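S.K.: fold the following, please.
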Amino acid sequence: MEFKVSGVEVVLMKGDITEVEADAIVNAANSYLEHGGGVAGAIVRKGGAVIQEESREWVRRHGPVPVGGVAVTSAGRLRAKYVIHAVGPRCGVEPIEKLGEAVRNALRKAEELGLLSIAFPAISTGIFGCPYDAAALQMAQAIKEAAPQLRSVRRIMVVLYGEEAFQKFVEVFKKTIG
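M.R.: Next up, the predicted model:
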């Protein structure tokens, strides 16, 4: 499913984000950048230990990443130049709006790096417990809001693991930016 927002191509697809080719792959991270399970674990397994090592070094130098914030590492063996680690909220603990903030910050970082393409997972929907529709709304609104300011980023992919997530995201994105 494809949309155009202020000249930026937004693509929703089913699949494994670790297989996607993009200048940056966004990781759904925790504040300490310890990538054990879910998307984060898969990214390190596929991309290699260098991603976890660089993440630990980032936290040693800068401290934990705040909710809504981002950190950048290399992408190891992934088909990307960078991994942008975005810390989404734990639903019911932190405000869901922090998810939109994480998306905007990841897009800002991609712009700073002069990247053309970026791939997002469904941030905060795994162990952080956000329902797909709530996460999709935050992500769609953040993309719609950020798109007019994007100069280098021309393609935003949202890669969804599973049919249920894909259908919910398509439904919400159609209403919000379609």
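S.K.: okay, CA-based contacts and neighbour counts for the rest of this
M.R.: Fine.
S.K.: please, where are all the strands along the chain?
M.R.: Assigned by DSSP state E, the chain shows strands spanning 2-5, 8-14, 24-29, 70-74, 82-87, 117-120, 155-160.
S.K.: adding mean neighbour count and distance to Asp133, write the ones you listed out as TSV.
M.R.: Converted to TSV, the strands of the chain look like this (neighbours: other Cα atoms under 10 Å; distance: least, Cα to Cα, whole Å):
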stretch	mean neighbour count	distance to Asp133
strand 2-5	16	18
strand 8-14	19	14
strand 24-29	30	17
strand 70-74	22	23
strand 82-87	27	18
strand 117-120	24	16
strand 155-160	22	13
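S.K.: now show me the structure for the sequence below, then we'll compare the two:
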Amino acid sequence: MLTIILGDITKEPVDAIVNAANTSLLGGGGVDGAIHRAAGPELLAECRTLHGCETGQAKITKGYRLPAKYVIHRPGPIWRGGIMGEEQLLQSCYENCLRLAVENGCRSVAFPSISTGVYRFPLETASEIAVRTILEFLKTHPDMEVRMVCFDRETLGYYEDALKEQTEIVNEED
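M.R.: Predicted coordinates:
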């Protein structure tokens, strides 16, 4: 099941939250900084042992002081006009996070809007890729609960529109 909500991802009581990390995994601004602050210094200490992460890939740590058992760290692509494979990289971010969650026994995952902040990925395109990828994954993992946690109403609107569009496509195919 995919749910789209307005909220603070650091407060989500799920098995895993996804961190919009940079490739160093050593903290930063936005969602990354908020997750590191909420989890405490133990998260940074564990992240130092991971030696970074390539864009599109994902690594997992404990959640420490977060209500989530795990944090899945994944650097999203920086938008460069769509000519550097950014859309495929973003899709792989969602796929790799979901796969890693399943491998670690997670039944609930909360995502932020990946790459739509300082990485400037167009929100409309990013929301369509995210919703389509998550719904495709849920076809083979129907017991998984996925939450898209939007930090503002504009982001929420784009994700709600993307979900509505995907639902209409599925209904037309039936």
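S.K.: need the TM-score between these chains.
M.R.: TM-score for the superposed chains, counting by TM-score structural alignment, normalised by the length of the second structure: 0.90, backed by 165 aligned residues with a Cα RMSD of 1.4 Å.
S.K.: next, format the strands of the first structure as TSV and append distance to Glu171 of the first structure.
M.R.: Putting the strands of the first structure into TSV (distance: least, Cα to Cα, whole Å) gives the following:
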stretch	distance to Glu171 of the first structure
strand 2-5	12
strand 8-14	11
strand 24-29	22
strand 70-74	27
strand 82-87	24
strand 117-120	17
strand 155-160	13
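S.K.: which one, of those strands, ends up nearest to Lys175 of the first structure?
M.R.: Shortest distance between Lys175 of the first structure and these, using Cα to Cα, is found for strand 2-5: 11.4 Å.
S.K.: summarise which helices and strands that closest one is packed against.
M.R.: strand 8-14 (3 or more Cα pairs under 8 Å, 6 or more residues apart in numbering; DSSP states H and E).
S.K.: same thing but 10 Å
M.R.: Using 3 or more Cα pairs under 10 Å, 6 or more residues apart in numbering; DSSP states H and E, the elements in contact with strand 2-5 of the first structure are strand 8-14, helix 132-146, strand 155-160, helix 163-176.
S.K.: check the mean deviation of the third one from the second structure.
M.R.: Looking back up the chat, that one is strand 155-160 of the first structure. Strand 155-160 of the first structure differs from its equivalent in the second structure by a mean of 0.3 Å after superposition (mean Cα distance after the TM-score superposition for the first structure).
S.K.: nearest residue to the middle of the second structure?
M.R.: Centroid-nearest residue in the second structure: Phe111, 3.4 Å away (criterion: Cα atoms, centre = their mean).
S.K.: and it, what's its match in the first structure?
M.R.: Mapped onto the first structure by TM-score structural alignment, Phe111 of the second structure lines up with Phe120.
S.K.: show me what contacts that match?
M.R.: Listed by Cα atoms under 10 Å, 6 or more residues apart in numbering, the contact partners of Phe120 of the first structure are 12, 17, 24-28, 84, 86, 103, 106-107, 139, 156-160.
S.K.: check Gly37 of the first structure too.
M.R.: Taking Cα under 10 Å, 6+ apart, we find Gly37 of the first structure in contact with 29, 43-45, 126-127.
S.K.: quick check, nearest of those to Ala147 of the first structure?
M.R.: Nearest to Ala147 of the first structure, judged by Cα to Cα, of the contacts of Gly37 of the first structure is Ala29 at 23.2 Å.
S.K.: contacting residues for that closest one?
M.R.: Applying Cα under 10 Å, 6+ apart to Ala29 of the first structure gives the contacts 35-41, 65, 67, 69-71, 84-89, 123-124, 128.
S.K.: now do Ala28 of the first structure
M.R.: For Ala28 of the first structure, the contacting residues are 35, 38-41, 43, 70, 84-89, 102, 120-126, 128, by Cα under 10 Å, 6+ apart.
S.K.: name the nearest residue to the aligned partner of Cys130 of the first structure in the second structure, sequence neighbours excluded.
M.R.: Under the alignment defined by TM-score structural alignment, Cys130 of the first structure corresponds to Phe121 in the second structure. Distances taken as Cα to Cα, 6 or more residues apart in numbering place Trp79 nearest to Phe121 of the second structure, at 4.8 Å, with adjacent residues excluded.
S.K.: tell me which residue of the first structure lines up with the one you found.
M.R.: By TM-score structural alignment, Trp79 of the second structure lines up with Cys91 in the first structure.
S.K.: counting neighbours, what do you get for its match?
M.R.: A count of nearby residues for Cys91 of the first structure, using other Cα atoms under 10 Å, gives 19.
S.K.: touching, it and Tyr132? I think so.
M.R.: No - Cys91 of the first structure is not in contact with Tyr132 according to Cα atoms under 10 Å; the separation is 11.3 Å.
S.K.: which neighbours do these two share?
M.R.: Contact with both Cys91 of the first structure and Tyr132 is made by residues 124-125, according to Cα under 10 Å, 6+ apart.
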